[in-house]
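Enquirer: build me a structure from this.
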Amino acid sequence: MANDRLRTAMLAVNLTVEKLAAAVDVDPKTAERWISRERVPHRATRHKVVEVLECREVDLWPSLFEDTQARSGETELFRLYPSRSAITAMTWTNLLGGLREAMDLQVFSGIFLVEQYDLVALIRAKSATGVRFRLLVGDQSAPAVIRRAVEEGTPGGLEGRVQLMRRYLAEVAGLDGVEVRTHGETLYNSLYRFDDDLLVNGHTLGALAGQSPVWQLRRTPAGPIWEHYRRAFERAWAAGVPEIR
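Expert: Here you go, the predicted structure:
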């Protein structure tokens, strides 16, 4: 039987068998057998394939689920990045551009999303199509923000970035489906939710957020980890202060 899942994933990113084979360093005939004969590549090659196709192994080869279903955390964990800076621009662009339902954001600043990926323009465009945005950013006067700035070695710098982010988001606060709130909670993790994808950027004492690891989770029907962070976001969101414009 043919592996239509793999074929569909390739079509979604406009890749031929030959291009996929070149991207993962295998012979095109080998890649063709993955589709025509539903062969499963070796583990190292599978990792290359899912990175190129931006999907999970079990999405392409469901038989692998039998080996991982007892480890729900493994099925939810799509990718681990050594730092936020290690996430490619293509990944951020795909996550933002692929939004269909909702984006939730819990950060102190997150200014890089505006300055590198034109978040404000994207919010305008996506909210007009029905995408919901809940954007929770820091209050630059909150003790937790000031303390975090000192801990990461940028006293005054973080507060300025937070204030700038709030000014940017003021342009879209109040659009249909767009809510902006501020918070002064201790930020144990920054959370970036894009529909069923969730980036969790852990914070480390003495290190900038961009230097700290990020784990990318994909929502699964019974996955406990996604739900754990969803509840954390909802608690912080409920305590947030709406930006009034």
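Enquirer: CA atoms for contacts and neighbours, from now on please.
Expert: Noted.
Enquirer: which residue is nearest the middle of the protein?
Expert: residue 199 (3.8 Å; Cα atoms, centre = their mean).
Enquirer: helix, strand or coil: sort out that one for me.
Expert: Secondary structure, DSSP: H, G, I helix; E, B strand; the rest coil: residue 199 is strand.
Enquirer: wait, it touches residue 217, no?
Expert: Yes: if you go by Cα atoms under 8 Å, residue 199 and residue 217 touch, sitting 6.4 Å apart.
Enquirer: output the longest helix belonging to the protein.
Expert: Ranked by residue count and defined by DSSP state H, the top helix of the chain is helix 224-239.
Enquirer: what comes up buried for that helix?
Expert: Of all the residues in helix 224-239, those buried under the rule 16 or more other Cα atoms under 10 Å are 225-226, 233, 236-237.
Enquirer: what packs against that helix?
Expert: helix 72-76, strand 178-183 (3 or more Cα pairs under 8 Å, 6 or more residues apart in numbering; DSSP states H and E).
Enquirer: need these in TSV (columns: mean neighbour count).
Expert: Written out in TSV, the entries for those read as follows (neighbours: other Cα atoms under 10 Å):
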stretch	mean neighbour count
helix 72-76	17
strand 178-183	22
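Enquirer: this one as well, want them side by side:
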Amino acid sequence: MVQFYPTRGAVPHNLWDRLLDEATEEVGILVYVGMFLTEKPDLLDRLGQKANAGARIRILLGDRDSSAVKQRSIEEGIGRETISAKIDHANAFFRPLRSVAGVEVKSHSTVLYNSIYRFDREMIVNPHVYGKTAPMAPAMHLRKTATYGLFDTYAGSFEAVWESSRPSEGRL
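Expert: Predicted coordinates for the structure are as follows:
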């Protein structure tokens, strides 16, 4: 573990940018929504450039109609359909990347215990806390080491969700 943050919002903006800038092989995003990502005006261009340079870009968004998404929305106290509506927004945001070679966007219906943001051999993991929205939950900056560790545990979790997901169509 490189650093622990009391909330995802406490992760420095320049760390997100550095991790994305330095990634050359893989960027993986596992979220229900990842709404804060849609506030980065150049994110789509940067991800597209990464893909065009040969990086694998994988984005996993929640299935808006899944029972897990509905339940999380209720548990956060924001209404049964709120996260589903946010997923619609995220799908619309990422839609332009669907035609870029090397970019895959999928939907998952898993219970999301953690949001995972992978950048080659580093990642930010945002463990979720019952009754709290993701920005209010802690975050960990992890780096892959030579031995099996936390990074590998969360990378394996990402892969398991990826394998159980389906291509995302999103709503228009």
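Enquirer: the helices and strands packed on helix 224-239 of structure 1: which one's closest to residue 195 of structure 1?
Expert: Taking Cα to Cα, helix 72-76 is the member of these nearest to residue 195 of structure 1, at 14.1 Å.
Enquirer: distance of the nearest residue to residue 75 of structure 1 once chain neighbours are set aside from residue 74 of structure 1?
Expert: Among residues not flanking residue 75 of structure 1 along the chain, residue 68 sits closest, at 6.5 Å (Cα to Cα, 6 or more residues apart in numbering). Noted for residue 68 of structure 1: a distance of 7 Å to residue 74 of structure 1, by Cα to Cα, to the nearest Å.
Enquirer: out of the helices and strands packed on helix 224-239 of structure 1, which is closest to residue 119 of structure 1?
Expert: Comparing these under Cα to Cα, the one sitting nearest is strand 178-183, at 12.5 Å.
Enquirer: mean distance, the closest one to its aligned residues in structure 2?
Expert: Taken against structure 2, strand 178-183 of structure 1 registers an average deviation of 0.5 Å after superposition, with mean Cα distance after the TM-score superposition for structure 1.
Enquirer: would you check the span in structure 2 matched by that strand?
Expert: The aligned range for strand 178-183 of structure 1 in structure 2 is 103-108, by TM-score structural alignment.
Enquirer: all helices for structure 2, in order.
Expert: 13-22, 43-52, 67-75, 82-94, 150-164.
Enquirer: how far off centre is the shortest one?
Expert: Centroid displacement of helix 67-75 of structure 2 relative to its chain, using Cα atoms, centre = their mean, to the nearest Å, is 17 Å.
Enquirer: ok, residues contacting it?
Expert: 32, 62-64, 79-84, 109-112, 130-131 (Cα atoms under 8 Å, 6 or more residues apart in numbering).
Enquirer: now, those that are in strands?
Expert: residue 62 (DSSP state E).
Enquirer: what is the nearest of the contacts of helix 67-75 of structure 2 to residue 15 of structure 2?
Expert: The closest of those, once distances to residue 15 of structure 2 are taken by Cα to Cα, is residue 32, at 21.6 Å.
Enquirer: residue in structure 1 matching that closest one?
Expert: Checking TM-score structural alignment: residue 32 of structure 2 goes with residue 108.
Enquirer: list the contacts for that match?
Expert: Residue 108 of structure 1 neighbours (Cα under 8 Å, 6+ apart): 136-139, 145, 162, 187, 190.
Enquirer: picking up where we left off before, list the contacts of the match of strand 178-183 of structure 1.
Expert: 48, 51, 56-63, 94, 97-98, 161-162, 164-169.
Enquirer: stretch 154-170 of structure 1 too?
Expert: Contacts of stretch 154-170 of structure 1 (Cα under 8 Å, 6+ apart): 108-111, 114, 120, 137-141, 145-146, 148-149, 180, 243, 245.
Enquirer: of these, buried ones?
Expert: 108-111, 120, 137-140, 145-146, 148-149, 180.
Enquirer: can you put those residues in a markdown table and add distance to residue 10 of structure 1?
Expert: Formatted as a markdown table, these follow (distance: Cα to Cα, whole Å):
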| residue | distance to residue 10 of structure 1 |
| --- | --- |
| 108 | 37 |
| 109 | 36 |
| 110 | 32 |
| 111 | 33 |
| 120 | 31 |
| 137 | 37 |
| 138 | 40 |
| 139 | 43 |
| 140 | 45 |
| 145 | 44 |
| 146 | 47 |
| 148 | 43 |
| 149 | 44 |
| 180 | 37 |
